[in-house]
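**Student:** need coordinates for the following:
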Amino acid sequence: MIAAADAATIGEPAVNISIFGVFVLITLVITFRASRNNKSAADFYAAGRNISGTQNGLAIAGDYLSAASFLGIAGAIAVYGYDGFLYSIGFLVAWLVALLLVAELLRNTARFTMADVLAFRMRQGPVRTAAALSTLVVSLFYLLAQMAGAGGLVTLLLGVTGEAAQAATVVVVGALMIFYVLVGGMRGTTYVQVIKATLLIAGAFVMTVWVLGKYGFNLSALLGAAQDSSDAAKTPRQVLSPGAQYGATGTSKLDFISLGLALVLGTAGLPHVLMRFYTVPTAKDARKSVVWAIWLIGIFYLFSLVIGYGSGALVGADRILAAPGGVNAAAPLLAFELGGTALLGVIAGVAFATILAVVAGLTITASASFAHDVYASVIKKGQSSPEAEVRVARIAAIVIGAVAIGLGILALQAGLNIAFLVALAFAVAASANLPTILYTLFWKGFTTRGALWSIYGGLLACVTLIIFSPVVSGAPVNATTGKSTSLIQGADFSWFPLNNPAIVSIPLSFFLGWLGTKLSKERPDVDKYAELEVRSLTGIGAEKAVPH
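**Tutor:** Got it, this is the predicted structure:
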């Protein structure tokens, strides 16, 4: 968790503030220009469906590569080496699942949200409500993690201290996020994400080349230096082989498998990622955007490998763990080590851009889900006007943003574990959303009861198991920090041994979907399934309104 710190130890706050300000001004101008084209619900939710595959691939990369990817993975590699890089593998492989199973089919089937697919051949009210609730839970936990991370990162890099100053930082970040969504809609958010992805990959490229240059562009020399640095640390680790973080016990091995399942399967169920597929004009563009995203994300994670091992070699695990940000401070510390205040300022600006882009994407997804699925489809029974729907979406964005700001302040000041919140978001998406999406698209006999049991069962199982896991209470004290890694210090009410429940909650959700369908007296709408199959495979009728 990143906390406030004396920025004199890692750079010059004035430089960081200037770079933050330049980025905010540029993106505000772009957002205002994009707002001129927001004339309908399709414009606000899906950028008029005229974003190209290449642009959308960049935007997906911008949406997906959060501050956790940039700061967290680099830090995990710096401290744990091989085991840290496994996070990158899980995040990247996940896109093959998204490409092969959901991207094209969702683009062809839905209009604006995940619930459009799930409710297509089911009873509209209960299924849309369940899907909207799942979307809001995933988005809120993801937002909470990003907001807390934003407050921590910015206060660290700007030299801000004190709870009031940290809270003010979170409020400013949240206000900018709400403004981008209210004014720019999906189009403005997309352009911000494209700029952020470009800056992030360019910044990572510069650091990668700089680090490799230190070792004569010899990767083996870099890896050897990272191992030598780890051997000299207070807690030596074999960073070039597995086992530094996982694998010491049977439970930790099982925990890693569970985490891997959440990362690989959760991506294909993340609502803010799925919503990006609706912004392109054709299914071909949907496939193209995912291919672009895979290349960009894959290249970035290769950069993170060099940045991580470079941090371990040039900064050292002891200094990283002792920094206010812990492992999250690895990339900023490396930037300062390489290029001093100037490079640190650039990397700080890129990290800030990363947070703004991700939280804007999450906010528009959550607000669109409430307005389109709950207000327009359930409350108004499909009788609301597009203008009223967009107005409700904007109001929802303000409310969701305000809730995220409040919870983000509490999480930051309580030292809430961000990794826990992100893992929970992925686990919920993998448990509640993906099984229901796959059953809806590929099982002719799937029913409304099956969908509800799958969504609610996966959601409740996932949240319950995490509450009673070592992540919340009962984790042993870390020898390096002297503190437990649990959210609640000094308490122990855990009975579930794993930190991530995906290995239990995902199969349970699939099983409950099957059981609910088998026990249902409802007869599946075969004609609706046939229409869904034709639409998902061909794109015919993709622009039509989903029937209510």
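**Student:** when you work out contacts or count neighbours from here on, use the C-alpha atoms and nothing else.
**Tutor:** Noted.
**Student:** and Ala427, how far from Pro501?
**Tutor:** Going from Ala427 to Pro501 by C-alpha to C-alpha, to the nearest Å gives 7 Å.
**Student:** look at the two and report which has more neighbours.
**Tutor:** Taking other C-alpha atoms under 10 Å, Ala427 and Pro501 do not tie; Ala427 has more neighbours (35 against 27).
**Student:** from Asn16, how far out is the more buried one?
**Tutor:** When Ala427 is compared with Asn16 (using C-alpha to C-alpha), they lie 35 Å apart.
**Student:** count of neighbours near Ile467?
**Tutor:** That count, for Ile467 with other C-alpha under 10 Å as the rule, works out to 18.
**Student:** same deal with Phe277?
**Tutor:** Under the neighbour criterion other C-alpha under 10 Å, Phe277 is assigned a count of 34.
**Student:** and it, what does it touch?
**Tutor:** By C-alpha atoms under 8 Å, 6 or more residues apart in numbering, Phe277 lies in contact with Ala103, Glu104, Leu106, Arg107, Ala286.
**Student:** how far away from the center of its chain is whatever helix or strand the second one lives in?
**Tutor:** The one in question is Glu104. Counting by DSSP states H and E, the element that carries Glu104 is helix 104-109. Mean-position distance between helix 104-109 and its chain equals 21 Å (C-alpha atoms, centre = their mean, to the nearest Å).
**Student:** need the contact partners of that helix.
**Tutor:** Residues contacting helix 104-109 (C-alpha under 8 Å, 6+ apart): 114, 116-117, 274, 277-278, 280, 282-284, 286-287, 532, 535-542.
**Student:** those residues in helices, which ones?
**Tutor:** 114, 116-117, 274, 283-284, 286-287, 532, 535-538 (DSSP state H).
**Student:** now the helices for the stretch 101-250 of the chain?
**Tutor:** 104-109, 114-118, 124-158, 163-179, 185-214, 219-231, 250-266 (DSSP state H, counting those that start in this stretch).
**Student:** go through these and pick out the most buried.
**Tutor:** Highest mean neighbour count of these: helix 104-109, a mean of 28 (counted as mean count of other C-alpha atoms under 10 Å).
**Student:** one more, so I can put them side by side:
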Amino acid sequence: MNARVHAAAAEATQVGNPAVNIAIFGAFVLVTLVIVFRASKTNKTAADYYAGGRSFTGGQNGTAIAGDYLSAASFLGITGAIAVNGYDGFMYSIGFLVAWLVALLLVAELLRNTGKFTMADVLSFRLKQRPVRMAAAISTLAVVFFYLLAQMAGAGGLVALLLGISSRAGQSAVIVVVGALMILYVLVGGMKGTTWVQIIKAALLIAGAAVMSVWVLAKFGFNLSDLFQGAIDTFGEGGEALIQPGLQYGLNPTSQLNFLSLAIALVLGTAGLPHVLMRFYTVPTAKDARRSVVWAIWLIGVFYLFTLVLGFGAGALVGKEEILAAPGGVNSAAPLLAFALGGEILLGIISAVAFATILAVVAGLTITAAASFAHDIYASVIKHGQVNPDGEVRVARMTVVVIGLLAIAGGIFAQGQNVAFLVALAFAVAASANLPTILYSLFWRKFNTSGALWSMYGGLVSCIVLIAFSPVVSGKVDPVTGLSLSMIKDTSVDFSWFPLENPGLVSIPLAFLLGIVGTHLGRKDASPEKFAEMEVRSLTGAGSEKAVTH
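**Tutor:** The predicted structure is shown next:
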């Protein structure tokens, strides 16, 4: 079986039967499209389009949050990272899960009580509306763009593996198709259709991961030690490093700082992710928002335990070399494991679930970006709040098309990158640009507009500049193969001067510091009365229903 997977991967041909793969894919897409079209019939107001009519229960919304959060990064990227880097790869799972405690304890209920449709509603509650909304919208669009890069790269690699498309042009065509489907989902279904797709997708993804995990454990007598030993044996010389820290992040001081930077970004990023924060507005009460997060933590936690088994299972039954040789590279570990376990039928089902995962997540991201532009920039800044809900939703739908086209272009550029790593960059942007301002707005009485703008723009610009001049974009070369591991594949191009691959270690503390400096240097426009009103509303929910009715 290992030889079969090796041959398929090494020759860069399709794994399994392309006809079966396409048939299962088509069935999944068809079912989800029917759901979206049915949901679209009830979209009558802006609240329906942006927030699903606030009609979802805590359990439903928690499942949808899990569906939104368990993206291609979680299934494809983390499984591949664990298969190739063992213990260090599992740190992604730990970071993504621990981050939810920050979201639960600090922001979920408070945001639901204070806001209306978007994160900017909260940030502008007691500050100057127009500049703060503009900054919040720009940071939202930046986070969404980086997140979309990961999903598009994952989609390209996944379908390329199934159809045997090894050329960059072929994978680019796949990304275009995914982008077109994403635009259709959001244009038609809005938040209500997107939420139902995410609920179904979360159930399918967790069930699929559970089946594969039990299957893998059965092959090793339900003994984790035997599973780890199998991965070590398949790895070959130096395989013991798989079960010890340091294979990826302990090679030198720079890689250790890389790990610290990654950990900070993962743990703090979730509480600043606009598409996750927006989900808190789809429930009727703050209590349901809190219940949503509890549901999400349980579902996400169980899934991340499965990734440990899936990652080491891929390492044991497929092998590092076969995974890296396949179209899609490290992101191919989960589909290759499915093929090794159950042949083309299981491969088709698991890959279709992964594809549905990508579609659901990009739909959620896109509607968040569209809502942010239409609600925060168009309605509040350009039209000064003088716009009817229908006009706002129409602008949101136009924005969806533009964002979809940008996502397609970015996804083509980011091909071959580990999707879990790309998502970590989005987390760094969210934690740098959004989280300091959210926390200061909720908890610091003297925080003012100047502090918010310094923090948001400073965190956003510093984060993006450091990413642009890091080894992620240029200058990272595999010492063995001599091939570029950066987004720019030409090894002669190297303009990197920032040594870390994730900027969180620098940009997140800088954003917190800039918020303090800007507050003390700027105009003292903080209103004690507005802070008191916000504090009461965020903690008790008093007056929040008036704020969220349209």
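**Student:** would you mind getting the average deviation of the helix holding Glu104 of structure 1 from structure 2?
**Tutor:** Here the mean offset of helix 104-109 of structure 1 against structure 2 after fitting is 0.5 Å, by mean C-alpha distance after the TM-score superposition for structure 1.
**Student:** onto which residues of structure 2 does that helix map?
**Tutor:** The aligned range for helix 104-109 of structure 1 in structure 2 is 109-114, by TM-score structural alignment.
**Student:** try stretch 61-75 of structure 1
**Tutor:** The aligned range for stretch 61-75 of structure 1 is 66-80, by TM-score structural alignment.
**Student:** ok, and what's touching the matching stretch?
**Tutor:** With contact meaning C-alpha under 8 Å, 6+ apart, stretch 66-80 of structure 2 is reached by 89-90, 92-93, 150-151, 154-155, 198-199, 201-202, 276, 296-297, 299-300, 304, 307-308, 310-311, 314, 323, 330-334, 354, 357-358, 360-361, 364, 418-421, 423.
**Student:** nearest to Ala432 of structure 1, out of the helices of the stretch 101-250 of structure 1?
**Tutor:** helix 124-158 (7.0 Å; C-alpha to C-alpha).
**Student:** give the contact list for the counterpart of Leu338 of structure 1 in structure 2.
**Tutor:** With TM-score structural alignment as the criterion, the equivalent of Leu338 of structure 1 in structure 2 is Leu341. With contact taken as C-alpha under 8 Å, 6+ apart, Leu341 of structure 2 is in contact with Met212, Trp215, Val216.
**Student:** from Pro507 of structure 1, how far out is Leu416 of structure 1?
**Tutor:** From Leu416 of structure 1 to Pro507 of structure 1 the distance is 28 Å (C-alpha to C-alpha).
**Student:** equivalent analysis for Phe85 of structure 1, please.
**Tutor:** 26 Å.
**Student:** neighbour count for the two, which is higher?
**Tutor:** Between Phe85 of structure 1 and Pro507, counted using other C-alpha under 10 Å, the more crowded position is Phe85 (23 against 15).
**Student:** surely the more buried one meets Ile307?
**Tutor:** No: between Phe85 of structure 1 and Ile307 there is no contact under C-alpha atoms under 8 Å: 11.1 Å.
**Student:** contacts only, for the nearest residue to Ala430 of structure 1 once chain neighbours are set aside.
**Tutor:** Excluding the flanking residues, the one nearest Ala430 of structure 1 by C-alpha to C-alpha, 6 or more residues apart in numbering is Gly266, at 3.9 Å. Contact partners of Gly266 of structure 1, counting by C-alpha under 8 Å, 6+ apart, are Ala94, Phe426, Ala427, Val428, Ala429, Ala430, Ser431, Leu434.
**Student:** neighbours of Val399 of structure 1, how many?
**Tutor:** For Val399 of structure 1, the count of nearby residues is 15 (other C-alpha under 10 Å).
**Student:** isn't there a helix covering it?
**Tutor:** Yes: assigned with DSSP: H, G, I helix; E, B strand; the rest coil, Val399 of structure 1 falls within a helix.
**Student:** what about the aligned partner of it in structure 2, distance to Ile183 of structure 2?
**Tutor:** Matched by TM-score structural alignment, Val399 of structure 1 corresponds to Val402 in structure 2. Going from Val402 of structure 2 to Ile183 of structure 2 by C-alpha to C-alpha gives 9 Å.
**Student:** give me the neighbour count for the closest residue to Leu460 of structure 2 other than its chain neighbours.
**Tutor:** Distances taken as C-alpha to C-alpha, 6+ apart put Ala433 closest to Leu460 of structure 2, at 4.7 Å, once the chain neighbours are dropped. By other C-alpha under 10 Å, the residues close to Ala433 of structure 2 number 37.
**Student:** and the equivalent of Ala433 of structure 2 over in structure 1, what does it touch?
**Tutor:** Using TM-score structural alignment, the partner of Ala433 of structure 2 in structure 1 is Ala432. Taking C-alpha under 8 Å, 6+ apart as the contact definition, Ala432 of structure 1 lies against Ser134, Ser454, Ile455, Tyr456, Gly457, Gly458, Leu459, Ile506, Ser509.
**Student:** among these, who's most crowded?
**Tutor:** With neighbours set by other C-alpha under 10 Å, the maximum within the contacts of Ala432 of structure 1 is found at Gly458, which has 34 neighbours.
**Student:** isn't that residue right up against Leu434?
**Tutor:** No: contact between Gly458 of structure 1 and Leu434 fails when scored by C-alpha under 8 Å: they sit 9.9 Å apart.
**Student:** average offset of the helix or strand hosting Arg394 of structure 2 relative to structure 1?
**Tutor:** Arg394 of structure 2 belongs to helix 389-413 when assigned by DSSP H and E. Superposing on structure 1 and averaging over aligned pairs (mean C-alpha distance after the TM-score superposition for structure 1), helix 389-413 of structure 2 comes out at 1.5 Å.
**Student:** tell me which other helices or strands that helix touches.
**Tutor:** Judged by 3 or more C-alpha pairs under 8 Å, 6 or more residues apart in numbering; DSSP states H and E, helix 389-413 of structure 2 is in contact with helix 46-51, helix 129-163, helix 168-219, helix 333-371.
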